[in-house]
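Colleague: Just to be clear, the model below is a prediction. Sequence and coordinates:
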Amino acid sequence: MDESRRNDTYYLAAAIVDPKDLTVLRKRLGGLLLPGQYELHFKKEMPSRRKEILSRLVEWQAKAVIHQASCGRDVEAARQACVARLAEDLIDVNCVRLVLDSREERDVFDMRTIRTTLGKYPRASGFIYEHMSSTRESLLWIADAVAWSHGAGGDWARRVRPVVEEVVWVDIRP
């Protein structure tokens, strides 16, 4: 799971990967790195590289979901509303693990939100979640590419559309 923000809209993208595909997809993603690169970060890539990466994700039939919310000045409230809804949706489809791109000291907010959400679902006791750096988990690169591209709109959103299984608008009002 990774994020992007464009103006007053917050985008939270989660790559959906079947456990049997983890190793192959990680290897393929690693093959996209240029010499000296430790991670793919869409914001830093040149447009030609972005197009190449998105083409590979489409070719590999990568899948992701996007949760988005209006954020105004309260980006954290939008994020936590999206995190809660994403966790609920993942539990409902029997997902077993969620990896969130680490935001260092702010990870505590995500953990609190997910613990609260899990408390509503007794069957979710096997659901695992953790924060990792995108240099340690290459599958986060998919979420980064999807969130950035969808949020950018236009041709970028069109290019990433085959990867996006669902876009969910999340209301942040209590």
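Modeller: Nice, I can see it. Residues are numbered from 1 along each chain as shown.
Colleague: Going by C-alpha atoms from here, please, whenever you check contacts or count neighbours.
Modeller: Will do.
Colleague: where exactly do the strands run in the protein?
Modeller: Ranges of strands in the chain, per DSSP state E, are 2-6, 9-16, 63-70, 97-101, 128-132, 164-169.
Colleague: Other residues contacting the fifth one?
Modeller: For strand 128-132, the external contacting residues (CA atoms under 8 Å, 6 or more residues apart in numbering) are 96-102, 107.
Colleague: Straight-line length of stretch 146-157, end to end?
Modeller: The first residue of stretch 146-157 is 8 Å away from its last residue (CA to CA, to the nearest Å).
Colleague: Tell me the buried residues in it?
Modeller: 146-151, 156-157 (16 or more other CA atoms under 10 Å).
Colleague: In the residues you listed, find the pair that's most separated.
Modeller: Greatest spatial distance among the buried residues of stretch 146-157 (CA to CA): 147 and 156, at 10.3 Å.
Colleague: Just the buried ones out of the contacts of strand 128-132, please.
Modeller: 98-102.
Colleague: Use this one as the comparison:
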Amino acid sequence: MSDTAISFRIRPDPHTPFFSYSPQPGPPHAVAPLVNGSHAPAADRGAETRVVTSCANETALEGVVVIGFVDESKVKGLLVACTVVNPADLAATRRALNDLRMKGQRRIHFTKESDSRRRAICSMLCTLDVEVTIYKARDRDPRVARAAALAAVVADLAAANATQLIIERDDPAAAADRATLYRAVHDHGVPNLSYDLRRPHEEPGLWISDAVAWCYTKDRQWRGRVQPLIKAVREV
């Protein structure tokens, strides 16, 4: 299973949205290296998930720069999850995720975990300073659906002044993904937004999107375990 998700740093004002189509200019930031660190519980977990079809006319967060991690599920049509992380929190987030691995594991893959492990992982994820947006594709053609979802991800990341987008590599779709991302980055005027396709074991940030996408496609109980992380569900 593959899942697409975006995580955002918890906003200081719970009434201020992350997404906006009025991005603030700012210099590109380098991705923080993986170093020792600790993770702190995220605040403001009481807000309900909003179902939206667009994010126009919302206010941008000044000075906030984020990195997006995308994975997808194909269990019930295409569903993409995008997890956005503030670069200042990235090292601690990677550290916390790596600490979840069992001996011999290269990565966290939710389809291969036991239910007890899934519950423990979900509990830890809800302490991270991240947010996830779900993108549900309407089109049944997988190529059209994937292109629409990725374009929507780029639009939201552009509004959030993101500097980097990392997507789980799907070899059969890699060429098409790069073409879609190239068009979307230029359509939204964000040439400084870099994008990369990576294997799951190469980037722990992808594991959050994988877990959230898996839970979202399951029953209400599993969806509820990651609900505190989900800030919006978009149909694209």
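Modeller: Received the coordinates, thanks. The model shown is predicted, which means the values in this text are computed figures rather than measured ones.
Colleague: TM-score of the superposed pair?
Modeller: Laid over one another, the chains give 0.91 as their TM-score (TM-score structural alignment, normalised by the length of structure 1), with 167 aligned residues with a CA RMSD of 1.2 Å.
Colleague: how about the strands of structure 1, which one is nearest residue 120 of structure 1?
Modeller: Comparing these by CA to CA, strand 128-132 comes nearest, at 15.3 Å.
Colleague: Check the mean deviation of the closest one from structure 2.
Modeller: Averaged over the aligned pairs, strand 128-132 of structure 1 sits 0.5 Å from structure 2 after superposition, using mean CA distance after the TM-score superposition for structure 1.
Colleague: returning to that earlier point: just the contacts of strand 128-132 of structure 1 now: which is nearest residue 140 of structure 1?
Modeller: Checking these one by one against residue 140 of structure 1 (CA to CA), the nearest turns out to be residue 101, at 6.7 Å.
Colleague: measure the counterpart of that closest one in structure 2 to residue 219 of structure 2 for me?
Modeller: When structure 2 is aligned by TM-score structural alignment, residue 101 of structure 1 is paired with residue 168. Counting by CA to CA, the separation of residue 168 of structure 2 from residue 219 of structure 2 is 24 Å.
Colleague: Helices of structure 2, start to end?
Modeller: 87-98, 115-125, 142-159, 174-187, 205-216, 220-226 (DSSP state H).
Colleague: out of these, deepest packed?
Modeller: Across the helices of structure 2, averaging neighbours per residue (mean count of other CA atoms under 10 Å) puts helix 205-216 on top, at a mean of 30.
Colleague: Any chance you could list what contacts it?
Modeller: 1-6, 69-73, 79-83, 93-94, 97, 107-111, 122, 125, 132, 134, 166-168, 200, 222-223, 225-226.
Colleague: what's the average distance of it to structure 1?
Modeller: Mean for helix 205-216 of structure 2 is 0.6 Å (mean CA distance after the TM-score superposition for structure 1).
Colleague: now the angle from that helix to helix 115-125?
Modeller: Orientation check (axes from the mean of the first three to the mean of the last three CA atoms, to 10 degrees): helix 205-216 of structure 2 against helix 115-125 gives 120 degrees.
Colleague: quick one: helix 205-216 of structure 2 aligns where in structure 1?
Modeller: Under the criterion TM-score structural alignment, helix 205-216 of structure 2 matches residues 139-150.
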